[in-house]
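K.L.:
Only the shape, not the letters, is given here:
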């Protein structure tokens, strides 16, 4: 995934050795990479992306599960979430086949948009099918899914107290040896330094943060984020700098943080309240940031209290 992972856990009698758990973890990471990496020509997703319009391809259950979750998020959000944006990501300079960060022409944008859209992707039994020459990209949910896979394997092997982090998506359960909760910090969306915006105590929840402050470019004084709005085919243009979501499923938290980032501060908060999503929004206000939280987030992480 071009990033890092970390597994911290409390050893108990009968639990496997560190080396065994590391091997189990890296086997899962390698499988996800073989199946879902858009940066590998030999991955399943790259083979699917090279297949012509109107074709179907047999896929393992794990791949179909992720597509199913992504399609459900697309339906629930009226298209604010979309797994088929890779042609647009490449065009804007953020995808695996991107060559240069530049502003596309109207003609280039129209051509790329003709090859995107969740409605052109469907599951047919054990096969994945596409109606147009689209390219699937699971990067908005694959890391959260991987966290859940690793956690499930740890629990099968007798580990119940852990903090698992894959590319910044994470999940924790139980308590540390001294009885303290696992604590994680939500990072303030600053370019110049790393500062904690808020510290959370986690037990049984996955956490995902999406933001526009790490991957972007500027041209003629305008900032272009790597988060694209499927409705326009262009980078988001609102004031939302980052959004953090907590959910028992790290996979779902991963997808929801992207979805809310696309919707922006007003529509995103309204969506989170309607859907009961625990979300923390950081919004640009001139040279400073303001924060807003959904009711579900405050109930889950009351200031100064354990969840």
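P.N.:
It's in. Every value quoted in this text rests on a predicted model; they were computed, and no experiment measured them.
K.L.:
CA atoms for contacts and neighbours, from now on please.
P.N.:
OK.
K.L.:
Residue 244 sits in which helix or strand?
P.N.:
strand 240-247 (DSSP states H and E).
K.L.:
so what secondary structure elements neighbour whichever helix or strand comes after that strand?
P.N.:
Next in sequence after strand 240-247, counting helices and strands by DSSP H and E, comes helix 250-275. Where contact means 3 or more CA pairs under 8 Å, 6 or more residues apart in numbering; DSSP states H and E, helix 250-275 is packed against helix 61-76, helix 142-156, strand 169-173, strand 205-211, strand 240-247, strand 278-285.
K.L.:
Now residue 144. Nearest residue, chain neighbours left out?
P.N.:
In this structure, residue 144 finds its nearest non-sequential neighbour in residue 251, 4.0 Å apart by CA to CA, 6 or more residues apart in numbering.
K.L.:
Second structure for comparison follows:
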């Protein structure tokens, strides 16, 4: 699977005139940052209240789903033995159910239980350094990977093997959707929301122009825009292999894992961007398509009507491919 990296850039906003104005705030979260730009109108909620509401949601997600906190609900579940059950709040159960649906839909290519593989190869929260494990080590860990080992019983999450959950592939998208819903409940009609690189945009800027986001090119040497999109009412997620990898004997090992083999994927796909009304779906699907690779991923996107942008590494540079649904966005 894929650990989340911040790979979507916000374009600068130019303010002019009076009337409604763009305000912004942000801060640290999930090992990265969040940022919100919004259209402040007379009679709307003040910035202090908005920030308090947003950070309450961020804190709740961290307490429930962070694998980097030993006291989080998911860490306690991961530490529990096979055959145990643990009460879980609705958001956690909803994400497990969402992950199970994507796992079934993808034939197991999407899997929320790959944390032991991430640790084994040196990418996870309990890793002991980057290395290439033996086939025997991979086989032993793979026996503890798979959604089939999870079961929801009422308000409890149960496991029949010593599986470990990792929500990194969908937690940020889920958080974006929750924050966006709360902002709209508080009366915001126009905003650009970024949580660790997962975005959602709604409405327009004071001059009537749409919010614009730049999808970053998957380069190791510098940061530049691959594509610029003008959107309204969409979530955007990009997954890539170029910010978290290591090399051994000339071979590149990324943090994108194929659960079926227990090894990093070996294809030329550098990044995938998905645009969807749901940031959660965009987040999960960008991970899924990254695991699938370019040919299988594009075929799946076309079959499912997914708006996806694929960037492949080639000797002469990058090859960009788009699904029909992505082209229809522009």
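P.N.:
Right, received. Where do you want to start? Computed from a predicted structure; not experimentally measured.
K.L.:
circling back: nearest to residue 13 of structure 1 among the helices and strands packed on helix 250-275 of structure 1 would be which one?
P.N.:
Nearest to residue 13 of structure 1 among those is helix 142-156 (13.9 Å), distances taken as CA to CA.
K.L.:
What is whatever helix or strand comes next after that closest one packed up against?
P.N.:
Where DSSP H and E defines the elements, the next helix or strand beyond helix 142-156 of structure 1 is strand 162-166. Under the contact criterion of 3+ CA pairs under 8 Å, 6+ apart, strand 162-166 of structure 1 touches strand 5-9, helix 142-156, strand 169-173.
K.L.:
Looking at those, which one is packed in the most?
P.N.:
Mean neighbour count (mean count of other CA atoms under 10 Å) peaks for strand 169-173 among these, with a mean of 27.
K.L.:
what do we get in structure 2 for residue 13 of structure 1?
P.N.:
Counting by TM-score structural alignment, residue 13 of structure 1 corresponds to residue 42 in structure 2.
K.L.:
circling back to that earlier point, which part of structure 2 lines up with the strand holding residue 244 of structure 1?
P.N.:
Using TM-score structural alignment, strand 240-247 of structure 1 pairs with 269-276 in structure 2.
K.L.:
Show residues contacting the matching stretch.
P.N.:
215, 218, 234-242, 282-283, 285-287, 289-290, 293-294, 306-313, 326 (CA atoms under 8 Å, 6 or more residues apart in numbering).
K.L.:
Out of the helices and strands packed on strand 162-166 of structure 1, flag the one nearest residue 61 of structure 1.
P.N.:
For residue 61 of structure 1, the closest of these is helix 142-156, at 13.0 Å, according to CA to CA.
K.L.:
Mean deviation, the closest one versus structure 2?
P.N.:
Helix 142-156 of structure 1 differs from its equivalent in structure 2 by a mean of 0.4 Å after superposition (mean CA distance after the TM-score superposition for structure 1).
K.L.:
helices and strands around that helix, which ones?
P.N.:
By 3+ CA pairs under 8 Å, 6+ apart, helix 142-156 of structure 1 packs against helix 18-36, strand 162-166, strand 169-173, helix 250-275.
K.L.:
Let's have those in TSV, adding distance to residue 136 of structure 1.
P.N.:
Output for these, formatted as TSV (distance: least, CA to CA, whole Å):
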stretch	distance to residue 136 of structure 1
helix 18-36	9
strand 162-166	21
strand 169-173	21
helix 250-275	15
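K.L.:
Tell me which of these is the most buried.
P.N.:
Of all these, strand 169-173 has the most neighbours on average by mean count of other CA under 10 Å, namely a mean of 27.
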